[in-house]
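Undergrad: predicted model and sequence follow; I will ask about them next.
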Amino acid sequence: MGNTKQITVKTNQWVIDKVLTSKARYLVLKGGGSSGKSNGAFLKIVLRVLSEPKQRILVVRKVASTLKESCYKDIETHINEMGLNYRFTFYSQPLRIKDNFNGNEILFAGLDDVERLKSIKGISSIMIEEASEIDEHDFMQLDLRLRDRNPNYKQIILAFNPVSEDLWIKKYFFDVRNPKADLVETTFLNNAFLDKDSREVLEKEMKKSKHYYQVYALGEWGTPDTSGLFYNQFDLDKHVRDNGEADYDPDKHIYLSWDFNVLPSVSLLVSQLSDDGRELRIVDEVHLPYPNNNTLHIVQEFKRRYSGHTAGITYCGDPSGKNQGTTTNAGFNNYTIIKEELLEFYPIDRVQSKHPSVQQRGLFINSIFESNYQGLNIIINKKCKKLIEDLSFQKQSNTGKDKSKVKDRNTGQSWERYGHFSDAFDYLTTVLFAVEFDIFQRGKRAFTYELGYHEISSRYAF
């Protein structure tokens, strides 16, 4: 056959039977945590790029910053595990993977990066990772993009967790059977490569949260809380303190968390940990009215309140605060301002590289509130009124938090009424309890790609 290379890939049997063979316009992968649905989709993308001509496959998520450490890294792992990295070039600016042997490409874009999406032409297929995070309008726009001429079949792959029965995906593909769609439903029980220990951890931990177990263990549609609240397990009596338990302790390290929505104000939470590191104590919040509702004035107000603190400071918060243009000070971003202002405290930077999934962090925090997940606890000082208001009244939407806005009758300006302090709270919790958050999402360890179920040989010639 000349210069050909045969590879034998091992994967879950259902991936071979239902994913690799599907040529439907829509391939819908509904599954719980660690089911292997995304890995199956990534495997298909790599095999199509290797074996079919004129492939230019687009991989998208709601937020562009989440792509590099998720989809891009996972696809790169597939290629490396196959021993085929020698024929690919991996680009980081912008994210792109190119097969140098045939010119095929895998492109990556976030739906929040409109200019990047507009610049991408000639798409042959699309994968939407975490499709539950996008809305129906986003999907329709992507569907319209997939219309260029191509000798191969065009397909949109949607991979998602069934976090709510109100998801548009349920109505679009499941309530009424779409003849152009192949539906694949899996849970971690269908993943032959999940080791026994991880399986047992998942079974044990998922049972601690009824909603999480329903969605991620059973793969059933999540039922929204009847109150429609995002933090549906938050309890004022259980989690708010006015008896000194959540007061500032000058001998303990301080953890700061930021959210940078200027209207109505930049938001800052001040917190500490218990001696064993299992209890998060929110001791204070900082926000200022116009014209001091910006990062510089907020951090200066913090310094005024805690000028004598000597036990060290760590800061985290909204990852977008590291982008240029998030502050009016030319040449700076929010975190350069914070770092310079806090130099006397020798601050430690623990800002995440990407936003944690809104739905995942909500489920995680609710599990702590409900049942002290992994022995964790959260208490909040009664004076943190803005945070308590957020946790009490933040509504949920199909894709996470309801970001409805209110309008000031006098100024005409609009802003989100809730969500600023709770976003800072989410970042803080997922940073300080990062190990437990990872366990909650994936099991004891991250699911690593492995090819094989039975010794079934799928050969592709290149």
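TA: Structure's in. What do you need?

Undergrad: only C-alpha atoms for contact and neighbour calcs from this point on.
TA: OK.

Undergrad: isn't Leu167 right up against Ser132?
TA: Yes. Contact criterion C-alpha atoms under 8 Å: Leu167 and Ser132 qualify, at 6.9 Å.

Undergrad: then this one, side by side with the first:
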Amino acid sequence: MMTMATKKEVIDLKKTIGQGYNAFWNSRDFYRVVKGSRGSKKSKTTALNFITRIMENPWANLLVVRRFSNTLKQSTYTDLKWAIRKLKVSHLWKTNESLPELTYIPTGQKILFRGLDDPLKITSITVENGILCWCWFEEAFEIESEDKFSTVVESIRGSYEAEDFFKQITVTFNPWSEKHWLKAVFFDPKTSRKGTFARTTTFRCNEWLDKQDKDRMEDLYKTNPRRAKIVCDGEWGIADGLVYDNFEVAEFDEKELIKKGYKSITGLDFGYKADPTAMINGLVNEEEKLLYICDEHYQKGMLNSEIADMLKYKGVAKQTIIADSAEPKSIEDIKRRGVPRIKGAKKGKDSIINGVTNIQEYKIIIHPRCINFIIEINNYIWDKNNSTGKTLNKPVDDYNHLMDALRYAMEMLRRKDRMKPIDKINSLKKLGF
């Protein structure tokens, strides 16, 4: 039985961790990679593992990485603090909320947090005690290129005189698309990197999920088998029959595009309990057929007042916003809350296919911060006849909230009351861009 002694009591690690991760927990392969379904406890288990390992190995320090630094505090930092409390060792750890940072008090070992939006701060990291030998990439699907990943990996170098010393890169993520570089690098036998431990986990290994959560996951196999393979089984999203296939994920300078005369567009799709409210903002060059996706919002349970506040915060409240016309009452309410140019989309016969056909003429460049848009466009596919397998002239009604918002937004190109570029630049300045 694995145990951990603290000043207060002895912790039974096996009971605390649960089932399904023994090989992962003990792996010392250089790359330790887990893709998993929602609720497969991969992040929580990884957090418990690192807190335990640092307390057992006085030479070890950990770097935690996500694509954007502003996502760290509410994800990995919170998970690691949870693990400290779960293991009942809070008296041995010092937290620093402003950085954020965690310090193991007896030895001064550190857990540091960085985002790939500031690569220079990653490559220059040093520690006072021991060596920076471990790195955890959480939600690695957000990282748009292998090169960005490799830049950080190369900073985990050096050696240490300890019999049990080892270096390791841990990668955890949800597998939304088979087109992602993670598949070839870690899961395809012919191309995967040497020294890789790779596993897929599912919600079934999480014995702490309540019955309601499990029932909801099981029900997905009946209502949406394709989504269940990704969400429940942790399998790759299959990019077969994509509605939009001319797209890429890349960083770009929004202000420079505006100065060049790109037209700003914004679309809004309403949701509430079951579906998210989805907002998309982009920049379009009609002559060159280029469409840049700059910003998004994706959230369930939003009231109209919250939607209006969000649009103001995003800096788009004064421009024309094309919203789902199925909710005219919501449109009018949001308009009265300081969003004067929100309008309903023009729906009608074949409006979906016509909107899709229009967008297909453009190359789409997506900023990496638009994670939900990336997930949707990688899973937005044409429907098929269940009997014949023949492709139908309509998309599947799934992964389409931001896709619908994009169709509405593109209607703006046919309207006269588009936002002037200088107005968009002023909005960006207010947000600190």
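TA: Received the coordinates, thanks. All figures in this text were calculated on a predicted structure; none of them were measured in a lab.

Undergrad: picking up where we left off before, more crowded one of Leu167 and Ser132 of structure 1?
TA: Ser132 (26 against 21; other C-alpha atoms under 10 Å).

Undergrad: which one in structure 2 is aligned with that one?
TA: Aligned by TM-score structural alignment, Ser132 of structure 1 pairs with Phe141 of structure 2.

Undergrad: which SS state does that match fall under?
TA: Three-state call for Phe141 of structure 2 (DSSP: H, G, I helix; E, B strand; the rest coil): helix.

Undergrad: excluding chain neighbours, what is closest to it?
TA: The spatially closest residue to Phe141 of structure 2, leaving aside those adjacent along the chain, is Phe173, at 5.9 Å (C-alpha to C-alpha, 6 or more residues apart in numbering).

Undergrad: which residue in structure 1 lines up with that neighbour?
TA: Using TM-score structural alignment, Phe173 of structure 2 sits opposite Phe160 in structure 1.

Undergrad: I'd say that match and Gly33 touch.
TA: No. Using C-alpha under 8 Å, Phe160 of structure 1 makes no contact with Gly33, being 9.6 Å away.

Undergrad: neighbour count for the two, which is higher?
TA: Set Phe160 of structure 1 next to Gly33 and count neighbours by other C-alpha under 10 Å: Gly33 wins out with 26 against 21.

Undergrad: what's the helix or strand for the more buried one?
TA: Here Gly33 of structure 1 sits in a region with no helix or strand, counting by DSSP states H and E.

Undergrad: what residue of structure 2 takes the place of it?
TA: In structure 2, Gly33 of structure 1 lines up with Arg38, judged by TM-score structural alignment.

Undergrad: check contacts around that match.
TA: Shown in contact with Arg38 of structure 2 (C-alpha atoms under 8 Å, 6 or more residues apart in numbering): Asn174, Thr202, Phe203, Val231, Cys232, Gly234.

Undergrad: correct me, but the first one touches Glu138?
TA: No. Assessed by C-alpha under 8 Å, Asn174 of structure 2 is found out of contact with Glu138, at 9.7 Å.

Undergrad: quick one: the helices in the stretch 201-350 of structure 2, in order.
TA: Using DSSP state H, counting those that start in this stretch, the helices of the stretch 201-350 of structure 2 run over 211-223, 225-231, 254-259, 304-313, 328-336.

Undergrad: please identify the deepest-packed of those.
TA: When you average the neighbours per residue for each of the helices of the stretch 201-350 of structure 2 (mean count of other C-alpha atoms under 10 Å), helix 225-231 leads with a mean of 19.

Undergrad: what packs against that one?
TA: With contacts defined as 3 or more C-alpha pairs under 8 Å, 6 or more residues apart in numbering; DSSP states H and E, the packing partners of helix 225-231 of structure 2 are helix 211-223.

Undergrad: related to what we said a few turns ago, residues contacting the residue nearest to Phe141 of structure 2?
TA: Val34, Lys35, Gly36, Glu138, Glu139, Ala140, Phe141.

Undergrad: distance of it relative to Thr202 of structure 2?
TA: 12 Å (C-alpha to C-alpha, to the nearest Å).

Undergrad: between these two, what contacts are shared?
TA: Residues within reach of Phe173 of structure 2 and of Thr202 at once, by C-alpha under 8 Å, 6+ apart, are Gly36.
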